[in-house]
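[1] Sequence and predicted structure are below.
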Amino acid sequence: MGLFTRDIKTMNDLFVHQLQDIYYAEQQLVNALPKMAEKATEQQLKQGFLTHLDETKGHVKRLEQVFQMIGIQVKGIDCPAIDGIIKEANETAGEVADKAVLDAALINAAQAAEHYEISRYGSLIAWAKQLGRNDCASILVKTLDEEKATDKKLTSLAEGKVNLRAAS
């Protein structure tokens, strides 16, 4: 089912579709983050990926809770956006020989994923409220806050040392 298909007829249909999309995305990131941590050479970056892996596993559990609250079977649907972000990150990482530059590239890839997630969670929260599901919105807000915090940490790490090391 594509985003703009006749299968989505109501705001609730759209809400469920995007829940399934972000559920798939979070599962893909659970698989990608350990590989990113393994490739990272800067210790804070490596640890940051592992910390966010634990958070991401929590995001999956929260999404499962939302599915249960709305009475929908837990399932993900293919998300070409996150697949593309991860594919691009893997391709770029494979092309970078300089480890300092690799760390900068990994941060860039991680922020692309974070920004995707931030946009999805923001919409889901707005839609949940519109649908009268403030209970779901409050759960999703916790995840959105963690995604924003991770993005800020990545920016701080990039601007504080990683980009400087990569440029020298």
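    Looks like it arrived, so ask away. Numbers count the residues shown, from 1 in each chain.

[2] contacts, neighbours, all on C-alpha from now
    Fine.

[3] Can you name every helix or strand that the host helix or strand of residue 51 contacts?
    Per DSSP states H and E, residue 51 falls inside helix 43-70. Judged by 3 or more C-alpha pairs under 8 Å, 6 or more residues apart in numbering; DSSP states H and E, helix 43-70 is in contact with helix 11-39, helix 134-157.

[4] One more to weigh against that first structure:
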Amino acid sequence: MVIKNANELFVRLLSETNSAEKQITRALPKMARAADDPKLVDAFKHHLDETQGQVERLEKVADSVPDIRIKRLKCYAMESLIEEGQELIEATEKGAVRDAGLIGAAQKVEHYEIATYGTLCSLAEQLGYTEAKNILAETLKEEKSTDDKLTTLAKENVNKKAG
């Protein structure tokens, strides 16, 4: 499909983001099981709850704009990031080193999501989709907060244990 305008680009990115969030909902329980630090396990479980809400929000975004439907597209970027995290799990033993790696893998995902939601917010604003922009901005704020929490967990706890 050739993308001809900003609206079609918005639909494409929204559809890829929906795929990405659904992939994350499947990956986070695995990451929680692989983690050793109780605070990291809790962070992954909390983010799973948030991510499920973000999937619902994406539906609200689509509903807020006339004639927009989320398409069934695969987000290959997220698939690769998740695969990289799985490879890290397999290459490490349970403990602080794996936890430090898991935080890094999770932050790669967060940074991808921050870029994606930032782009979607900008496009929604440009297209005059005010309600969609506000919904997307709420998720963008959550993604930035999750990234900050992971940084704090790494600096104050996990990375020191990893030695």
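    Arrived safely, thanks for sending. A quick note: this is a predicted structure, and the numbers were derived from the prediction, not measured.

[5] Now do the helix holding residue 51 of the first structure against helix 134-157: the angle between them, please.
    170 degrees (axes from the mean of the first three to the mean of the last three C-alpha atoms, to 10 degrees).

[6] Helix 43-70 of the first structure vs helix 11-39, what angle?
    Going by the same axes, to 10 degrees, helix 43-70 of the first structure makes 160 degrees with helix 11-39.

[7] Just tell me the aligned range of the helix or strand following helix 43-70 of the first structure in the second structure.
    Next helix or strand after helix 43-70 of the first structure toward the C-terminus (DSSP H and E): helix 80-95. Mapped onto the second structure using TM-score structural alignment, helix 80-95 of the first structure covers residues 76-91.

[8] Quick check: buried residues in that stretch?
    Neighbour counts over stretch 76-91 of the second structure (16 or more other C-alpha atoms under 10 Å) mark 78, 79, 81, 82, 85, 86, 89 as buried.

[9] Name all residues that make contact with the fifth one.
    Contact partners of residue 85 of the second structure, counting by C-alpha atoms under 8 Å, 6 or more residues apart in numbering, are 102, 105, 106.

[10] can you rerun that using 10 Å?
    27, 30-31, 79, 91, 101-106, 108-109 (C-alpha atoms under 10 Å, 6 or more residues apart in numbering).

[11] Residue 5 of the second structure: which of these is nearest?
    residue 79 (26.4 Å; C-alpha to C-alpha).

[12] ok and the biggest helix by length in the second structure relative to helix 130-153, angle-wise?
    For the second structure, the helix that runs over the most residues, judged by DSSP state H, is helix 96-127. Interaxial angle, helix 96-127 of the second structure versus helix 130-153 (the same axes, to 10 degrees): 160 degrees.

[13] mean deviation of helix 96-127 of the second structure from the first structure?
    Mean deviation of helix 96-127 of the second structure relative to the first structure after superposition (mean C-alpha distance after the TM-score superposition for the first structure): 0.4 Å.

[14] what's the distance between the residue mapped onto residue 25 of the first structure from the second structure and residue 161 of the second structure?
    Matched by TM-score structural alignment, residue 25 of the first structure corresponds to residue 20 in the second structure. The gap separating residue 20 of the second structure from residue 161 of the second structure is 31 Å, by C-alpha to C-alpha, to the nearest Å.
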